[in-house]
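Enquirer: A predicted structure for the sequence below; I have some questions about it.
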Amino acid sequence: MGACSVLGQFFPSKPTWSVDEIPDLTGQVMLVTGGNAGIGRETVKVLLEHNAKVYIAGRNESKCIEAIKDIEVQTGKRAEFLQLDLSDLASVKKAAEEFMRRETRLNVLFNNAGVMWPPMDMMTAQKFDLQFGTNTLGPFYFTKLVLPLLTATAASTGTKVRIVNTASLTGELHPQADGVNYDTLFDGPARRKKDKGYLYGQSKLGNILVSNELARRYTDEGIISIALNPGNLRTELARHEKNPVKMGVIALLRYPVQLGALTQLWAGTMKEAEELNGGYLIPWARIGEMPPAAADLAAGKALWTWLEEQVERFEAGN
């Protein structure tokens, strides 16, 4: 990833596309993980304004319901709530089963939710590194469970369905030589030698690798999978960081959530995005260069295999 490309993502040019260009989404069902806050919330708002049926999938029911009410005041339209805690595979399975009981189609899945820089002693319910478990393993499992509904929707409607995977510039900048360091995904000496930023970047690289594998494995079943960097944004994502100097620097580089939502909204709604299966987008709704570490076919296959093994172990009760 060249320096010019990186700088261009820190300081993007003005967008050339606006949400006013989104077509009418009547009849489409969409699900946004983490849709109660940040760019997820903005994404839900815009989708509702264009007549989609939208689910907010989140861990904190009270915050999600509050967001649903606020968005309804703004739009006159009400999103649905789905209980989903991506850091607990049991919750992920329950959420997917509940969603498929309630719906007969899913046109777009926005894998938007994530955590950044939590304390090192925080782990998932199944004792994975919290960032990788929440940002990579949890979304992988949820996506895997709803894939039958996605492929059935594509078959019954004769149109492409989409999986939009929100990554980060940190995924692009993660050391290519390291790839996914599997020894750091559980607690232990290898993980403790790394810092929170390294573990976050690794989880975001994981998002892109999974997105690419989805594109390779399911294109013949009508699925479009796109990964993206939404940009550096004014959200609550960095709430765990307590260093005032670091937060001051971050604040200088952050942009409004309305801009941040543009890229995933374009990926999830525009006809042109159907030509970008396995592609990578950068701020604001521009086609980007696939990071070299994420373009590694062997790395993508290895991560997919590892993720399936963790899911199988969980389902077997081990």
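Expert: Ah, there it is. Residues are numbered from 1 along each chain as shown.
Enquirer: switch to C-alpha atoms for all contacts and neighbour counts from now on
Expert: OK.
Enquirer: Enumerate the positions of stretch 54-71 that are buried.
Expert: Within stretch 54-71, the residues that count as buried by 16 or more other Cα atoms under 10 Å are 54-59, 61, 64-65, 67-69, 71.
Enquirer: Determine which two of these are furthest apart.
Expert: Arg59 and Ile71 (18.0 Å; Cα to Cα).
Enquirer: Which helix runs longest in the protein?
Expert: Identified as the longest helix of the chain according to DSSP state H is helix 196-218.
Enquirer: Can you point out the buried residues in it?
Expert: Here helix 196-218 shows 196, 198-216 as buried, counting by 16+ other Cα under 10 Å.
Enquirer: the strands in the stretch 151-300 of the chain, which residues?
Expert: With DSSP state E, counting those that start in this stretch, the ranges of strands along the stretch 151-300 of the chain come out as 161-166, 223-228, 280-282, 286-287.
Enquirer: ranking those by burial, who's on top?
Expert: strand 223-228 (a mean of 29; mean count of other Cα atoms under 10 Å).
Enquirer: How far away from the center of its chain is it?
Expert: 10 Å (Cα atoms, centre = their mean, to the nearest Å).
Enquirer: Any chance of the strands of the stretch 151-300 of the chain in JSON lines with distance to Ser91 as columns?
Expert: Output for the strands of the stretch 151-300 of the chain, formatted as JSON lines (distance: least, Cα to Cα, whole Å):
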{"stretch": "strand 161-166", "distance to Ser91": "20"}
{"stretch": "strand 223-228", "distance to Ser91": "24"}
{"stretch": "strand 280-282", "distance to Ser91": "29"}
{"stretch": "strand 286-287", "distance to Ser91": "34"}
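Enquirer: second one coming, line it up with the first:
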Amino acid sequence: MGASFSQAFPPRPVFTEKNLPDLTGRVYFITGPTSGIGLQLSALLYSKNATVFLVARSRSKLDIAVEMIKSLHPLSKGLLYPLGLDLGSYDSVKASASEFLSKSQRLDVLFHNAGVLAPPKGSENSHGVELQMGVHCLGPYLLTNLLEESLKDTARLPDVGIGETRVVWVGSSGAMLTPKGGVDVEELRNGKFHDHPPTTRYCISKAGEYFLSGKFNRILKDHGILSVVSWIGSFILNMFLHKAIQGAYTELFAGLSPDLNLETLKDIDTWVIPFGRLGKVRPDLVSACKTVVDEQSGNVVEFFAWCDEQLNGYL
């Protein structure tokens, strides 16, 4: 009860733009930056002279976001690059990653901020996968794979400390509401996943996102790179309680706070909760993810195999 109350009514953010150093030369890739939390996060980074790639489907909305951010921070010496990306299309993901790599030689933090909530039954990505699973898991999984070498190259730079290069996955407390084990891979294979109510599919896709963060944590930690899940809070349901900037502070903490490092995130039972604190993940999800960390078999290993099957030819 106490933990639930604390997450619904979190203490004030302790890591804000006031704590940020000058970010000249640092590069950030943010999906879903045209409104709300993503827009606020982009503006915070730009205000400190960062180079920010604003990544979304709609070019017109991206152009509006760029002008809005520039008007908020007219003295910034940062750079804003709009970049088209549809997370529901693997071809679009691949093209967007290629365009980014042609424009930037470094990537300090990859923010998987974009998402979709409870679309109508039958909604699918461009490849026939349920839309939320495609946008929250398969698209970001492919994107992270395609940008992995850029992250590693950045982590090796002399001006980058251990743990400063990161991948931030915007999670949800909905992952804690899933059936035991989080993701039933057999349902993904036989199509029964589509039969769940849209909010249930959303929650399961967010559990899958947590598993993917754990996978990349195992892959990247030896390179000094953090992969962390950040739950920004229930802003859709509680907009009267919290402002978008507070959710942006949660992501900012996950992406840039020096309080996060290889030691504080050594256990995969930890994620970032509002508005910039460490919280604990449901034990059975942690146990499922540990089968991956320990390179054993398990349901989560099957989930990764399913992801690889769906992305065959793109990875």
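Expert: That came in fine, so what should we check first? Since the model is a prediction, treat every value here as computed from it, not as a measurement.
Enquirer: With secondary structure added, can I get the buried residues of stretch 54-71 of the first structure in a markdown table?
Expert: Formatted as a markdown table, the buried residues of stretch 54-71 of the first structure follow (DSSP: H, G, I helix; E, B strand; the rest coil):
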| residue | secondary structure |
| --- | --- |
| Val54 | strand |
| Tyr55 | strand |
| Ile56 | strand |
| Ala57 | strand |
| Gly58 | strand |
| Arg59 | coil |
| Glu61 | helix |
| Cys64 | helix |
| Ile65 | helix |
| Ala67 | helix |
| Ile68 | helix |
| Lys69 | helix |
| Ile71 | helix |
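Enquirer: What is the nearest of the residues you listed to Phe186 of the first structure?
Expert: For the buried residues of stretch 54-71 of the first structure, the nearest to Phe186 of the first structure is Arg59 (22.3 Å; Cα to Cα).
Enquirer: Give me the helices and strands touching the helix or strand hosting Phe304 of the second structure, please.
Expert: With secondary structure defined by DSSP states H and E, Phe304 of the second structure is part of helix 299-310. Helices and strands touching helix 299-310 of the second structure, by 3 or more Cα pairs under 8 Å, 6 or more residues apart in numbering; DSSP states H and E, are helix 185-190, helix 198-220, helix 283-293.
Enquirer: Figure out which of these is closest to Leu252 of the second structure.
Expert: helix 198-220 (17.1 Å).
Enquirer: about what we covered before: so where is the longest helix of the first structure in the second structure?
Expert: Alignment of helix 196-218 of the first structure against the second structure: residues 198-220, by TM-score structural alignment.
Enquirer: what's the mean distance for that stretch versus the first structure?
Expert: Aligned to the first structure and superposed, stretch 198-220 of the second structure gives a mean residue distance of 0.9 Å (mean Cα distance after the TM-score superposition for the first structure).
Enquirer: wait, what's in contact with the residue nearest to Leu79 of the second structure when sequence neighbours are not counted?
Expert: Spatial nearest neighbour of Leu79 of the second structure, excluding adjacent residues (Cα to Cα, 6 or more residues apart in numbering): Thr51 at 4.5 Å. By Cα atoms under 8 Å, 6 or more residues apart in numbering, Thr51 of the second structure lies in contact with 24-28, 45, 78-81.
Enquirer: in the second structure, what residues pair with stretch 27-36 of the first structure?
Expert: The alignment of stretch 27-36 of the first structure onto the second structure (TM-score structural alignment) spans residues 25-34.
Enquirer: Mind jotting down where the helices sit in the stretch 1-150 of the second structure?
Expert: With DSSP state H, counting those that start in this stretch as the criterion, the stretch 1-150 of the second structure has helices at 2-8, 36-47, 59-72, 90-103, 131-133, 139-155.
Enquirer: Compile those into TSV and extend it with columns for distance to Phe253 of the second structure.
Expert: Shown next, in TSV, are these (distance: least, Cα to Cα, whole Å):
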stretch	distance to Phe253 of the second structure
helix 2-8	16
helix 36-47	11
helix 59-72	20
helix 90-103	24
helix 131-133	25
helix 139-155	19
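Enquirer: for the ones you listed, which one ends up most surrounded?
Expert: helix 131-133 (a mean of 27).
Enquirer: one step back: please state the offset of the match of helix 196-218 of the first structure from the chain centre?
Expert: Centroid separation between stretch 198-220 of the second structure and its chain, computed with Cα atoms, centre = their mean, is 10 Å.
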